[in-house]
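Chemist: Fold the following for me, if possible:
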Amino acid sequence: MERLETERLVLRRPDSRDWEPVRGFFMSERSGFIGGPQSERDAWRSFAAELGHWDIRGYGMWTVTRRGAEDEGLALIGPWYPIDWPETEIGWLILSPETEGTGIATEAARAAIDHAWRVLHWTSMVSYIDPANAPSIRVAERLGAVHDPDAPAPGDKPVLVYRHTRPEGA
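Modeler: Predicted coordinates:
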């Protein structure tokens, strides 16, 4: 499903109109928790990976917009499962500081998690979070995720693994 909607938001498949806000995020200090800031070249490749994930897996992170403003990308949120990830992940990247603290990440991630259980039929999912990223940890906890210290993590950088609980009947 290339599009989801919530009360306030539209989650749509990312496309070329999202390049500028994604570029701005990856090239800024805001991307430090995921290995940034990046050069423009590396930001391009990161964005291409987001787009390619959809073609390879048939799903991926959605561009999150407000209803009625679908050209303005606020975040990338959703299912993520690169070939070297130990588990399926629900991830979130908040593209601008103005979006922080608005509840958009939590609202969009809830929709993405529900989609992963119901439509993708995932049997488990996690979120990988830099230990210093307090706002992201708060989002995971608002979503009901619990720190799983025994779960494997991708790569060699220390991350906290937050496990999302499968709801009854999902």
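Chemist: Please make it C-alpha for all contacts and neighbour counts, starting now.
Modeler: Will do.
Chemist: Follow the chain on from the top helix by length along the chain and name the next helix or strand.
Modeler: Identified as the longest helix of the chain according to DSSP state H is helix 40-57. Next in sequence after helix 40-57, counting helices and strands by DSSP states H and E, comes strand 62-66.
Chemist: one step back: what's next to the longest helix of the chain, contact-wise?
Modeler: Helix 40-57 is touched from outside by P14, D15, W19, V22, R23, F26, M27, Y59, G60, M61, W80, P82, with contacts defined as Cα atoms under 8 Å, 6 or more residues apart in numbering.
Chemist: Report the buried residues of it.
Modeler: For helix 40-57, burial by neighbour count (16 or more other Cα atoms under 10 Å) applies to A43, W44, S46, F47, E50, L51, H53, W54.
Chemist: again with stretch 130-142
Modeler: D130, S136, I137, V139, A140, E141.
Chemist: Same question for stretch 28-40.
Modeler: Residues of stretch 28-40 classed as buried by neighbour count (16+ other Cα under 10 Å): S28, R30, S31, F33, I34, G36, P37, Q38.
Chemist: which residues touch the second one?
Modeler: By Cα under 8 Å, 6+ apart, the contact list for R30 reads G36, P37.
Chemist: and this one, so I can compare the two:
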Amino acid sequence: MTTFSVDIPEVETDRLILRPVTLDDLDEVAAFYASERSQFVGGPAERPDVWRIIAYLNGHWLLRGFGYWAIEEKATGACVGMCGFIFREGWSEPELGWQVFEAAEGKSIAFEAAQAARAYGAAHFGLEGVISHIDPANARSAALAERLGARFERHGELLGKPCDIYRHPLSGEVRA
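Modeler: Predicted coordinates:
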């Protein structure tokens, strides 16, 4: 029997730890995917489907060498969202994405996590100037992308749905 393993790095910020998504996070992730808050990332979804999402996220690390992290709040140890990179078969390039659970909303957690993920991805995975696919109805995510320095590039399509594609700056590039 062939076994595979991959070391998923941890990334720390002042308030957060980006770490592997584990089955210990299933309750928090399932609660997010059970809510309408997940509508822009493929939800709502039932708990068995969320288990499959966690397996997919971890498998992405094995297949691509990069992927999504759980966002853990240092102060509480709670999983408060997920953030990282996805590059699915058929996509033109890698995407930086984020999901923040309701309890973490409005605390700049998504900004801090995405900024750390993007810097780590550029430094360690060669992921420079990545894109983010954003549903046109997701104004909060578009505002976060712009706060991160990303700029609207074009209208596109993702998994059969319209999306807006935002381009993130290269490392060291400053955008006003």
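Chemist: Quantify their similarity with the TM-score.
Modeler: Here the TM-score for the pair of chains, by TM-score structural alignment, normalised by the length of the first structure, is 0.90; 166 aligned residues with a Cα RMSD of 1.7 Å.
Chemist: With distance to V10 of the first structure and secondary structure added, can I get the buried residues of stretch 130-142 of the first structure in TSV?
Modeler: Formatted as TSV, these follow (distance: Cα to Cα, whole Å; DSSP: H, G, I helix; E, B strand; the rest coil):
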residue	distance to V10 of the first structure	secondary structure
D130	27	coil
S136	21	helix
I137	23	helix
V139	19	helix
A140	20	helix
E141	23	helix
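Chemist: got those residues as TSV, with distance to G103 of the first structure columns?
Modeler: Below are those laid out as TSV (distance: Cα to Cα, whole Å):
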residue	distance to G103 of the first structure
D130	20
S136	12
I137	14
V139	9
A140	12
E141	13
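Chemist: just curious, which of those is nearest to R8 of the first structure?
Modeler: V139 (17.5 Å; Cα to Cα).
Chemist: Could you find the counterpart of I113 of the first structure in the second structure?
Modeler: Superposed on the second structure with TM-score structural alignment, I113 of the first structure falls opposite R118.
Chemist: same question, Y162 of the first structure
Modeler: Correspondence of Y162 of the first structure to the second structure, assessed by TM-score structural alignment: Y166.
Chemist: Now for its match: which residues touch it?
Modeler: Applying Cα under 8 Å, 6+ apart, we find Y166 of the second structure in contact with I131, S132, H133, I134, A145, A150, R151, F152, E153, R154.
Chemist: Pull the most distant pair out of the contacts of helix 40-57 of the first structure.
Modeler: M27 and Y59 (24.9 Å).
Chemist: how near is R167 of the second structure to G67 of the second structure?
Modeler: 18 Å (Cα to Cα, to the nearest Å).
Chemist: ok, now how distant is T13 of the second structure from R37 of the second structure?
Modeler: As judged by Cα to Cα, T13 of the second structure and R37 of the second structure stand 25 Å apart.
Chemist: what are the ranges of the strands in the first structure?
Modeler: Applying DSSP state E to the first structure gives strands spanning 3-5, 9-12, 62-66, 75-80, 89-94, 125-129, 146-147, 160-164.
Chemist: how about these in a markdown table, adding distance to I104 of the first structure?
Modeler: Shown next, in a markdown table, are the strands of the first structure (distance: least, Cα to Cα, whole Å):
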| stretch | distance to I104 of the first structure |
| --- | --- |
| strand 3-5 | 12 |
| strand 9-12 | 8 |
| strand 62-66 | 8 |
| strand 75-80 | 8 |
| strand 89-94 | 9 |
| strand 125-129 | 17 |
| strand 146-147 | 20 |
| strand 160-164 | 18 |
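Chemist: of those, which approaches G101 of the first structure most closely?
Modeler: The closest of these to G101 of the first structure is strand 89-94. By Cα to Cα, the value is 10.3 Å.
Chemist: tilt between the closest one and strand 62-66?
Modeler: Relative orientation of strand 89-94 of the first structure versus strand 62-66 (axes from the mean of the first three to the mean of the last three Cα atoms, to 10 degrees): 50 degrees.
Chemist: Show me what strand 89-94 of the first structure is in contact with.
Modeler: Residues from elsewhere that reach strand 89-94 of the first structure, judged by Cα under 8 Å, 6+ apart: 25, 61, 74-81, 100, 105, 109, 112-113, 125-128.
Chemist: switch the cut-off to 6 Å
Modeler: Contact with strand 89-94 of the first structure is made by A75, L76, I77, G78, P79, W80, M125, V126, S127, as judged by Cα atoms under 6 Å, 6 or more residues apart in numbering.
Chemist: Next: stretch 9-19 of the second structure.
Modeler: Contacts to stretch 9-19 of the second structure, defined as Cα under 6 Å, 6+ apart, come from residues W69, A70, I71, E72, E73, K74.
Chemist: show me the contacts for the aligned partner of the last one in the first structure.
Modeler: For K74 of the second structure, the aligned position in the first structure is R67, judged by TM-score structural alignment. For R67 of the first structure, the contacting residues are R8, L9, V10, by Cα under 6 Å, 6+ apart.
Chemist: Right, I'll leave it there.
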